[in-house]
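[1] have a look; sequence and predicted model below, questions after that.
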Amino acid sequence: MEQLPANILLPSLLIVVSLLSSAVGIIGYFLKDIKCNQERKDAKQDQVIEDIKNDFAEFKASLPHNYVLRDDFIRVSSGIELKIDRVSRDIGEINKGLAELIGGMSDNVSQRGT
């Protein structure tokens, strides 16, 4: 294999080193740019996560004001059912009393007519 003459070897070596240095510099620049973009995205995402945490904390604080606990609902609905049963029983008793009064009155009317 023949060697390159010295007057061509040095400039060609400088060109190769320059190209490699330029490639490393360009790659480094883009890596730095990618890293900066990623840091900005991370900061933005951290802010969004903080906002979501705050919103969730506010939601948890407002839950007792907007919603009823299951146990409280069952307790109140049981009380309402008990009251409805009492009213139903009272209406039944009133209905029986009215039936006796009306039935007694119709017996008196029929006895008078005969």
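    Ah, there it is. Residues are numbered from 1 along each chain as shown.
[2] only C-alpha atoms for contact and neighbour calcs from this point on.
    Will do.
[3] and the next element down the chain from the longest helix along the chain?
    The longest helix of the chain (DSSP state H) is helix 6-66. Per DSSP states H and E, helix 6-66 leads on to helix 70-113 as the next helix or strand towards the C-terminus.
[4] now that next one: how far from the chain's centre is it?
    Taking Cα atoms, centre = their mean, to the nearest Å, the mean C-alpha location of helix 70-113 is offset from the chain mean by 48 Å.
[5] take a look at this one as well, against the first:
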Amino acid sequence: MLDLPSDLYRPVATLLYTLLCVAMGIIAYFLRDIRQSVKEKQQEQDQKIDGIQKDLNVIRETLPQRYVFAGRLHPGDCRAGQQGGQHRQGSERNQQGIKPPDWGR
């Protein structure tokens, strides 16, 4: 340790203690600032996640309706009468390896 005169120990110890407290205060300020910015980012991300969750819920509600109605309105499925029956029979024959009938194409 340093060999200081006895009358300098008290001022040097006070100065070192003050510097240590100032350094701790600066570190605490930056940690608090970083913590606050992390909280703000987390709140923003939570809001974005809530928005995405709402959009996903809307999609989940409307998805079956869209595909059911789209399937009903598809021109290949809307054939009526004999032609539609032939199409279904042709697809069954196709699955069995039999050539479907020619519809005049």
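    Arrived safely. Values in this document were obtained by computation on a predicted structure and should not be read as measured data.
[6] would you pull the TM-score for this pair?
    In this superposition the chains share a TM-score of 0.64, using TM-score structural alignment, normalised by the length of structure 2; 85 aligned residues with a Cα RMSD of 3.4 Å.
[7] thinking again about what came up before, gap between the longest helix of structure 1 and the chain center?
    31 Å.
[8] how far apart are that helix and its match in structure 2?
    On superposition with structure 2, the mean distance recorded for helix 6-66 of structure 1 (mean Cα distance after the TM-score superposition for structure 1) is 0.8 Å.
[9] next, count neighbours for S12 of structure 1.
    13 (other Cα atoms under 10 Å).
[10] what does the longest helix of structure 1 correspond to over in structure 2?
    Structural correspondence for helix 6-66 of structure 1: residues 6-66 of structure 2, per TM-score structural alignment.
[11] just to revisit the earlier point, helices or strands up against the longest helix of structure 1?
    Of the remaining helices and strands, none touches helix 6-66 of structure 1 by 3 or more Cα pairs under 8 Å, 6 or more residues apart in numbering; DSSP states H and E.
[12] map S91 of structure 2 across to structure 1 for me.
    For S91 of structure 2, no residue is aligned by TM-score structural alignment.
[13] which strand or helix spans S91 of structure 2?
    For S91 of structure 2, the host element (DSSP H and E) is helix 81-96.
[14] buried sites along that helix?
    Residues Q86, H87, G90 are the ones in helix 81-96 of structure 2 that count as buried (16 or more other Cα atoms under 10 Å).
[15] quick one: it to chain centroid distance?
    The answer for helix 81-96 of structure 2 is 44 Å, by Cα atoms, centre = their mean.
[16] do stretch 72-89 of structure 2 as well
    41 Å.
[17] please apply the same query to stretch 48-68 of structure 2.
    Its chain's C-alpha centre and that of stretch 48-68 of structure 2 lie 14 Å apart, by Cα atoms, centre = their mean.
[18] can you list the neighbours in contact with it?
    By Cα atoms under 8 Å, 6 or more residues apart in numbering, the list of residues contacting stretch 48-68 of structure 2 from outside is empty.
[19] which parts of it are buried?
    Going through stretch 48-68 of structure 2 with 16+ other Cα under 10 Å, nothing comes out buried.
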